[in-house]
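**Q** What would the 3D arrangement of this be:
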Amino acid sequence: MDTALLSLIVIVALALIFDFINGFHDTANAIATSVATKVLTPAQAIAMAAVLNVVGALAGTAVAKTISKDIIPQDYATLHLVGATLVSAIVWNLFTWWKGLPSSSSHALVFSMVGAGVAAGGWGIIIPKGVQKTLTGLVTSPALGFIVPILLFLLISWLVLRWMKPRVVTRTFRTLQIFSAAFMAFSHGGNDAQKTMGIITFALAAYTGTKIETVPLWVILSAAAAMGAGTAVGGWRIIKTMGFKVVDLKPVDGFIAETGAALIIDGASRLGIPVSTTHTISTAIMGVGTTKGFRKVKWQVAGRIVQAWIYTIPVCIALGWLVHKAILAFI
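**A** The predicted model follows:
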């Protein structure tokens, strides 16, 4: 087996490990609210999220094409660059998981890729349009995540809640929240698993020396399976932060937060915008919390989450750069 093929196999394995870690790191995105409101048991929520993450991952490839073509041109693709990207993103994901912080796996991957790209060929090889698309998602997804659930709450309050008795509201939205959690899991798989598809496609371009326009079927299936397996393992540290430490949730709150976040994520996936599902559901939970009064949201915990967001971009750029330089130094 030649060295290049062996390197490709190692990189594909690393990419699937990243996808697996992404699955258990971001399990909280899909199930934290339904577990916190006791609509689903943890086991039920994880099983449902695992299946629907896979289904979502099979639903499209627009985000995968953004990762594989729009951050760094495939002409500059090397296996060293892809390897450095994945190692950097995995390190950051594991660190934030250990700390229990819901950071963005998406932005960890994209900006690790930027850092490795700069190390490989300077800032000139970075495609501004692709990075701008990612930064647009970085800004708009949490903003919309905060605003949309507030608007949904006002709409549902006007249409439904003011006519229903509290007991009926709880019973009705306990059922509806199962569907909103399922939609959230589907949208999570549809956006997050595609990043791994994109990075593997980028690695294939590096190995073959040709441009690859379509994501191969085996890449789609393997990324979907890795995401589902990681989700099945679950990330209980982050579930605890997301579901229990930000705001006390009722079934109607969980339904609104999940529905609002899932609509935003699904829309971004269709537009090929890699967004952070973590950012979106986090701010959706905060948005719902503010409808009960600003004091109901534990802003200190929210502040720690925001810190993780802010650190992700510069840390991952630096990590990607350092790992790429380290790889070149040791080969």
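**Q** hey, let's count contacts and neighbours off CA atoms from now on
**A** OK.
**Q** Skip the chain neighbours and tell me the closest residue to Leu5.
**A** Tyr207 (7.5 Å; Cα to Cα, 6 or more residues apart in numbering).
**Q** OK, contacts around the one you found?
**A** Applying Cα atoms under 8 Å, 6 or more residues apart in numbering to Tyr207 gives the contacts 4-5, 8, 78-79.
**Q** Helix or strand for it, just tell me which one.
**A** Element membership of Tyr207, judged by DSSP states H and E, is helix 166-208.
**Q** next structured bit after that helix?
**A** Assigned by DSSP H and E, the successor of helix 166-208 is helix 217-233.
**Q** Please generate a structure for the following sequence too, so the two can be compared:
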Amino acid sequence: MDNTLIAIIFLVALALFFDFLNGFHDAANSIATIVATRVLSPRYAVMWAAFFNFIAFAFFGLHVAGTIGKGIVDIAQVDSYVIFGTLMGACSWNIITWYFGIPSSSSHALVGGLIGSALVKAGPTALVMKGIIKTLIFIVVSPVVGMLLGLIFGVIVYNLASRSTPSKVDHLFRKGQLISAAAYSLGHGGNDAQKTMGIIAGLLFSAGYLGTEFHVPLWIVLSCHGTIALGTMSGGWRIVKTMGNKLSKLRPVDGFCAELGASVVLFGASAIGVPISTTHTITGAIVGVGSLKGVR
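**A** Predicted structure coming up:
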């Protein structure tokens, strides 16, 4: 076995480790609202989220993987050193923010690491500015849209339920939140797992293992979805309290509206191939719903 193949195997394993950390670190995003509203216990919430993280491959295309693999930096400049720098930077940041309980973005860490590594190797000419600008715009816009959608869904739902008692509303949306949490976990798996797919596929393509056309083989798709689901199962409990309780005291109806708003953003971003922050999107949606407490 030559040194190049050994390096490729190591980097694929490192990419999957990042994917695991992504699920582990962002498990709180998937389950925070449903745990905060006490619809599910943390144990059952992570199993619920992990299942929908995994089956997301059946619902989404691979547009985000394509953006990460060849739409942020010039694929011709991608090599083992660029991928190593990208993954080490992103993994280190995820571990640091997990340790301190900071709800940061794995997506920002990965995209930033990729851009930084490519700059070190080849300078500004390595960057695909169109893809970077598009990604940066959506990174900024996605939490704002999440906040607005959370607010809008909250207004609609509270107006529709205005004649019902709070206990009846909570009973109804305890069931509804199972659906909204599933939708959010689908969106999380569909957007975040694809980022790792793009890294692995870009590495293999640059090393000549994918032929002459960039694509994402099925084994990469299944490996990434399985690994992020495993990471979600392992949990990231330090961040749950911050995400669910400190940001806003939620009822089931609030959790439903927040998850629904965030899901719409994630589904839309995945459809057009934009890697966004699932952390900041759900945070924005929670803030949007929570802002209604001052006017109700």
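**Q** Ala28 of structure 1 against Gly230, yeah?
**A** No. Counting by Cα atoms under 8 Å, Ala28 of structure 1 stays clear of Gly230, with 11.7 Å between them.
**Q** So if I had to pick from those two, which one is more boxed in?
**A** Per other Cα atoms under 10 Å, whichever of Ala28 of structure 1 and Gly230 has more neighbours is Ala28, with 32 against 24.
**Q** average offset between the helix or strand where that one lies and structure 2?
**A** For Ala28 of structure 1, the element it lies in under DSSP H and E is helix 27-36. Superposing on structure 2 and averaging over aligned pairs (mean Cα distance after the TM-score superposition for structure 1), helix 27-36 of structure 1 comes out at 0.6 Å.
**Q** Enumerate every residue touching Ile256 of structure 1.
**A** For Ile256 of structure 1, the contacting residues are 149, 152-153, 288, by Cα under 8 Å, 6+ apart.
**Q** try Met227 of structure 1
**A** By Cα under 8 Å, 6+ apart, the contact list for Met227 of structure 1 reads 19-23, 50, 53-54, 189, 193.
**Q** Against structure 1, what's the mean shift for the helix or strand that contains Cys91 of structure 2, could you check?
**A** When elements are assigned from DSSP H and E, Cys91 of structure 2 belongs to helix 80-99. Superposing on structure 1 places helix 80-99 of structure 2 at an average distance of 0.6 Å from its equivalents, by mean Cα distance after the TM-score superposition for structure 1.
**Q** Cross the contacts of Ile256 of structure 1 against helices and list the overlap.
**A** Counting by DSSP state H, the part of the contacts of Ile256 of structure 1 found in helices is 149, 152-153, 288.
**Q** ok, of the residues you listed, which one's closest to Leu101 of structure 1?
**A** Val288 (20.1 Å; Cα to Cα).
**Q** how much space between Trp218 of structure 1 and Leu204 of structure 1?
**A** Distance from Trp218 of structure 1 to Leu204 of structure 1, counting by Cα to Cα, to the nearest Å: 12 Å.
**Q** Tell me which of these two has more neighbours.
**A** A count of neighbours by other Cα under 10 Å puts Leu204 above the other of Trp218 of structure 1 and Leu204, at 25 against 10.
**Q** Contacts only, for that one.
**A** Residues in contact with Leu204 of structure 1 (Cα under 8 Å, 6+ apart) are 8, 212.
**Q** ok, now how distant is it from Val288 of structure 1?
**A** Relative to Val288 of structure 1, and taking Cα to Cα, Leu204 of structure 1 is found at 43 Å.
**Q** what does Asp26 of structure 1 give?
**A** Distance from Asp26 of structure 1 to Val288 of structure 1, by Cα to Cα: 20 Å.
**Q** What of Ala84 of structure 1?
**A** Ala84 of structure 1 is 39 Å from Val288 of structure 1, where distance means Cα to Cα.
**Q** more neighbours, those two?
**A** Ranked by neighbour count (other Cα under 10 Å), Ala84 of structure 1 and Val288 place Val288 first, with 31 against 28.
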